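K.L.:
I would like to see how this sequence folds:
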Amino acid sequence: MQTSPLAQPLTLPCGATLKNRIAKSAMSDSLGDGAGNPTDDQIRLYERWAEGGLALSIIGEAQGTPYFAEKPGNLILNNQSDSGLFERLAKAGATDNAQLWLQLGHAGAMADAPISTPKGPSALNLPGLTCGALTMEEIGALPAEFTRTASLAKELGFGGVQVHAAHGFLLSQFLSPLFNKREDAYGGSLQNRMRLLLEVINEVRKAVGPEFPVGIKLNATDQLEGGFAEDEALEVIAAVDQMAIDLIDISGGTYFPGAASSSDRAGSGPYFLEFAGRAREKTKIPLMVTGGFKTRAQAENAIVEGKADLIGLARALVVDPELPSFWLSGQRGEPQFPRFKNPPEGGVTAWYTMQITQNANGDAALSPDDLEGVIETYESRDETRRRIWNSKHS
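P.N.:
Below is the predicted model:
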């Protein structure tokens, strides 16, 4: 039997080896307990994904503090966390020689207002988005905050960490001229706008040492007019190439209110593969490409053509948690994605998030026809967790 290109191991610059070329990219699984700790459901979910044959799962996103979370189901990893639950999660995600990395998050301007006071690079007052501006002192404290979370992740047994600088979250906001109107050392030129990201990477690497995997998730573009564009992203990749990074995960889009997510856009193929081909000319760091892989052939071709070293799957692994094992053995070509009729904004994301819960519990798949009820359940669960969050962290 011919071996799939996806079955090749990948050795990262730090020396760690991924057993194949399939990864679960970070999604907001929204399975934290509302106080910032993992749940039994979450632990089962990452064990199931590991048993499904992938090499790497990235859990999105772990906050360093309770003050800028994207959702009340996010994890918080700091000295007040339940270390025993995090250790169980790390161990479950490492089943069958898989790796589980923590995505280091900070939602900034996109922080969930009912449980936080959103702040970004600059004050904004837009429809659906109001935030204050971070002070220089607050910015100066951020690298240490990311570093504390990364160090704890290593201590508790996680396989690596990923710095989240995509999808409109804080480090992505600093990169984008739409969010970042600062006139000091952290705004204006791209060199200034990428300053915080490079400071975070540098401090995280110093803290975890040379042999612990550190990745970064970066937008190819935030897909907003006047925002962070591909040529700027290539410049950031060239700068990151000079640093001790093990994996650059290329994605795109933003959760800016009203903006279409990459996942909701029509298209039959990978969204950012051509950009990855351009990025390859800027860096020797392994590239993970996330978004739009619908078939095994698309994933295999990306590896063979050298545009991607690792294939990032998200919604495909929600509808088919065992997909990697079938792709690696050549038994299945493509997952079956649900089709929705006129879903409201955020509705499809809610459906996939609740399907993740079904997977964690081993329950039957949801139907696309259940969308209205699913959204109601999703919103009700968030409200319950917001009450828990505020009672614990206010």
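K.L.:
C-alpha from now on. contacts and neighbour counts both.
P.N.:
Will do.
K.L.:
can you pull out the strands in this structure?
P.N.:
Shown for the chain, the strands assigned by DSSP state E span residues 10-11, 17-18, 22-24, 56-63, 75-76, 99-105, 119-120, 124-126, 129-133, 160-165, 214-219, 247-251, 287-290, 310-313.
K.L.:
contact partners of the first one?
P.N.:
By Cα atoms under 8 Å, 6 or more residues apart in numbering, the residues outside strand 10-11 that reach it are T17, L18, K19, N20, R21, D309.
K.L.:
what about 6 Å?
P.N.:
Residues outside strand 10-11 that contact it (Cα atoms under 6 Å, 6 or more residues apart in numbering) are T17, L18.
K.L.:
same thing with stretch 104-117?
P.N.:
Counting by Cα under 6 Å, 6+ apart, 61-63, 67-71, 118-120, 131, 162-164, 169-170 sit against stretch 104-117.
K.L.:
tell me the contacts of the residue nearest to A7 when sequence neighbours are not counted?
P.N.:
Distances taken as Cα to Cα, 6 or more residues apart in numbering put N20 closest to A7, at 4.7 Å, once the chain neighbours are dropped. For N20, the contacting residues are L6, A7, Q8, P9, A55, by Cα under 6 Å, 6+ apart.
K.L.:
let's see it at 7 Å
P.N.:
L6, A7, Q8, P9, L10, A55 (Cα atoms under 7 Å, 6 or more residues apart in numbering).
K.L.:
could you also give me the structure for this second sequence? I'd like to compare it with the first:
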Amino acid sequence: MAQDPLLQPFQLKHLTIKNRLMMTAHEPAYPVDGMPTELYRAYHVERAKAGIGLTMTAGSAAVAKDSPPVFNNILAYKDEVVPWLRELTDACHEHGTAVMIQLTHLGRRTRWDKADWLPAVSASHHREASHRAFPKQVEDWDIDRLIRDYADAAERMHAAGLDGIELQAYGHLMDQFWSPLTNTLEAPYGGSLDNRLRFTFDVLRAIRERVGPEFIVGVRYTGDEQLPGGLNADEGLAISRRLKDSGMVDFLNVVRGHIDTDPGLTDVIPVQGMPSAPHLDFAGEIKRQVDFPTFHGAKIQDVGTARYAIESGKVDMIGMTRAHMADPHIVRKIMEGREEEIRPCVGANYCLDRIYQGGAAYCIHNAATGRETTMPHDIPRAGQKRRILVIGAGPGGLEAARVAAERGHEVVVMEAMSQAGGQVRLAAQSERRREMIAIIDWRLAQCDKLGVEIRYNCWAEADEVRQENPDVVIVATGGYPIEDKPGVGHDLVVNSWDILSGHIKPGKRVLLFDDAGDHPALQAAEIIARTGAELEIMTPDRTFSAEIMAMNLVPYMRALQRPNVTFTPTYRLKSVERNADSLVATITSDYLDLNHERHVDQVVVNYGITPMADIYFDLKPYASNGGEVNYDDLIVGKPQNVVRNEGGRFQLFRIGDAVESRNTHAAIYDALRLTKDL
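P.N.:
Just a heads-up that it's a prediction; the model follows:
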């Protein structure tokens, strides 16, 4: 361990960072009224306790009122942020972790109808595609005000005791000045590269006047926009040298690409099925040529890749941000020789996609992340050993088994299939989503280590369950596709699971009707489209795939935007009838009563999931709680103590899709909060 490149300290000016692993600046959207309160602090402290070298807060903290966050960010323009950040910083410092924050003005990457309804501002009037607001082009008095706002915010961060700040310059105001695509100003702030950089150096000078020469200041920036007419790699290298030569910057944090569109953002921060570490070599080349402290992070999801990044000298600090959301204890496990126990990041991007939809960031398979004040990452031992029976070995059932076993209980899992995994195993049949199976594999490994007994090809019956003499029964049987729709012709259709599993081959002319808007429909669509079949994807919603959030949608669209595929929103499948060798699908709408027809040879439907809960209802009469859950206690993380049947021999709970159709994260969260106190 003493020779592990990741565990070597890094000297950044006066600051010694104890190892080379960091969380890059990111906003999990946990603030309360723009302040990093108790949960925000607990989230970062959990990673600090486990030994991470540097944690960066905010992605990014807003420096001005006309940079209203489009999701729940820290408001660095408010004086009251200082004591909150001091508490967070002091708490992380107690564990030897350095703390920095990223500051920004969003420029055009926001909207005028947020917060105080001030106009967005940028170096041109050009609209950003993602946020759709046309910005005001900056005036001279705007520039003076913006420079002052940056300096004021930096002074607050210095007063809060942080180790440094990082200025955000990819997709935000600072590099909107840099790029010829977003700067239509005249001199002195437009035209030549030096003019376009003038705003940045004016900001840096103002910051240095406030915080002095010792406070650490870095820049996270794009070294190549990868857009025609935008900043190219040569200009990115020139900017890198100018930042170093200015004497006002202490480190470079290099990325590549642009984030003004969903596809651009997804290329900068790749999701599952996309290459790992796609920009590491680019960052390494900038470090080689500029010879300056260089940080980097973009889909570095495993320790081996991170170790290579440091050992090869490509960068000085390597970011594993989403990986630390999946497992906050990565550094501790490396130090203890337990790398194989690290909970893997599967690249599902549930974390980032949620914040862009206005929610808090959660890991798809670590339900304690973002809930550190109510949910444990380390499961404590129970005072008394009990016998726990879990029915179903999908993600929820395996999580329940793992957590119960961590508590020290005797755990038996009954699984009807020959393999564990449930719907996750089905999803992983698609090559692009094969990483999802790590959700199952990691839990199987943990259950094996903890002595959990898993019985495959075992269909649970009520009498058999009772004969096991359990103290707790957890029903995690999942669900199956809704089979009785459409009302006329449901016997003539196939469901998306049939296509995904390979049980039914795609037709030549296919109508895929999606009433659920989730992954199975588009996964099936990819398989069908790949055969060259003529495919129409139809939904009654005004947008298709409403449950698939922005960044996850990008790879689907890249696979499906082809001549043989069409998308039809706002129409509904009414019925299906057979006509000789073809099917006639009658189409209507929620807006008008229509009777359009499609003549196809296959109709694939995706109506969602029906809970498979017969065993739960069979067991209810024998359960002490009658299956009841006290929601008030569940929400705050307290144990379940409901008694409805004094003669009941066991507690009974059901989780995940056995309750109602939801998603993988919901099943795992159900399991964690019900079993952590058993």
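K.L.:
report the TM-score for the pair.
P.N.:
The TM-score (TM-score structural alignment, normalised by the length of the first structure) is 0.84; 371 aligned residues with a Cα RMSD of 3.0 Å.
K.L.:
who wins for most neighbours among the contacts of N20 of the first structure?
P.N.:
Using other Cα atoms under 10 Å as the neighbour criterion, A55 leads the contacts of N20 of the first structure with 27 neighbours.
K.L.:
which one in the second structure is aligned with that one?
P.N.:
Using TM-score structural alignment as the criterion, the counterpart of A55 of the first structure in the second structure is G53.
K.L.:
my read: its match touches T97, true?
P.N.:
Yes. Counting by Cα atoms under 7 Å, G53 of the second structure touches T97, with 5.1 Å between them.
K.L.:
would you turn the strands of the first structure into JSON lines with distance to N180 of the first structure?
P.N.:
Listed next are those as JSON lines, based on distance: least, Cα to Cα, whole Å:
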{"stretch": "strand 10-11", "distance to N180 of the first structure": "36"}
{"stretch": "strand 17-18", "distance to N180 of the first structure": "36"}
{"stretch": "strand 22-24", "distance to N180 of the first structure": "30"}
{"stretch": "strand 56-63", "distance to N180 of the first structure": "22"}
{"stretch": "strand 75-76", "distance to N180 of the first structure": "26"}
{"stretch": "strand 99-105", "distance to N180 of the first structure": "18"}
{"stretch": "strand 119-120", "distance to N180 of the first structure": "8"}
{"stretch": "strand 124-126", "distance to N180 of the first structure": "10"}
{"stretch": "strand 129-133", "distance to N180 of the first structure": "10"}
{"stretch": "strand 160-165", "distance to N180 of the first structure": "14"}
{"stretch": "strand 214-219", "distance to N180 of the first structure": "16"}
{"stretch": "strand 247-251", "distance to N180 of the first structure": "20"}
{"stretch": "strand 287-290", "distance to N180 of the first structure": "25"}
{"stretch": "strand 310-313", "distance to N180 of the first structure": "28"}
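K.L.:
and the residue nearest to F337 of the first structure when sequence neighbours are not counted, how many residues sit next to it?
P.N.:
Counting by Cα to Cα, 6+ apart, V319 is the residue found nearest to F337 of the first structure once chain neighbours are left out, at 6.7 Å. Neighbourhood size, V319 of the first structure [other Cα under 10 Å]: 19.
K.L.:
quick one, what contacts the aligned partner of V319 of the first structure in the second structure?
P.N.:
Aligned against the second structure by TM-score structural alignment, V319 of the first structure finds its counterpart in A326. Neighbouring residues of A326 of the second structure by Cα under 7 Å, 6+ apart: R343, P344, C345, C363, H365, N366.
K.L.:
now do 8 Å
P.N.:
R343, P344, C345, C363, H365, N366, T369.
K.L.:
from R343 of the second structure, how far off is it?
P.N.:
As judged by Cα to Cα, to the nearest Å, A326 of the second structure and R343 of the second structure stand 6 Å apart.
K.L.:
repeat that for T568 of the second structure.
P.N.:
40 Å.
K.L.:
mapped onto the first structure, which of the contacts of A326 of the second structure hold?
P.N.:
Among the contacts of A326 of the second structure, the ones whose aligned partners also stay in contact in the first structure (both residues aligned by TM-score structural alignment, their matches' Cα atoms under 8 Å) are R343, P344, C345, C363.
K.L.:
looking for the alignment partner of the third one in the first structure.
P.N.:
Applying TM-score structural alignment, one finds that C345 of the second structure aligns to F337 in the first structure.
K.L.:
so T65 of the first structure touches L77, yeah?
P.N.:
Yes. Assessed by Cα atoms under 8 Å, T65 of the first structure is found in contact with L77 at 7.4 Å.
K.L.:
quick one, helices of the first structure?
P.N.:
Per DSSP state H, the first structure carries helices over the ranges 40-51, 83-93, 136-155, 170-175, 190-193, 195-208, 230-240, 273-280, 296-304, 315-319, 323-328, 347-361, 371-393.
K.L.:
highest mean neighbour count across those, which stretch is it?
P.N.:
The highest mean neighbour count among those, using mean count of other Cα atoms under 10 Å, belongs to helix 170-175: a mean of 29.
K.L.:
corresponding residues in the second structure for it?
P.N.:
Residues 173-178 of the second structure are the counterpart of helix 170-175 of the first structure, counting by TM-score structural alignment.
K.L.:
mean shift between the matching stretch and the first structure?
P.N.:
Here the mean offset of stretch 173-178 of the second structure against the first structure after fitting is 1.1 Å, by mean Cα distance after the TM-score superposition for the first structure.
K.L.:
re earlier: more crowded one of T568 and R343 of the second structure?
P.N.:
The neighbour count for T568 of the second structure versus R343, taken as other Cα under 10 Å, is higher for R343 (24 against 16).
K.L.:
now do the more buried one against Q446 of the second structure, distance only.
P.N.:
Taken as Cα to Cα, the span from R343 of the second structure to Q446 of the second structure is 10 Å.
K.L.:
quick check: neighbours shared by G53 and T97 of the second structure?
P.N.:
I17, K18.
K.L.:
coming back round to it: neighbour-wise, which of T65 and L77 of the first structure wins?
P.N.:
Taking other Cα under 10 Å, T65 of the first structure and L77 do not tie; L77 has more neighbours (25 against 20).
K.L.:
quick one: secondary structure of F513 of the second structure?
P.N.:
Counting by DSSP: H, G, I helix; E, B strand; the rest coil, the backbone at F513 of the second structure sits in strand.
K.L.:
I figured it hits M538, correct?
P.N.:
Yes. F513 of the second structure lies in contact with M538 (Cα under 8 Å); the separation is 4.8 Å.
K.L.:
residues that sit against both of the two, list them.
P.N.:
Common neighbours of F513 of the second structure and M538 (Cα under 8 Å, 6+ apart) are R572.
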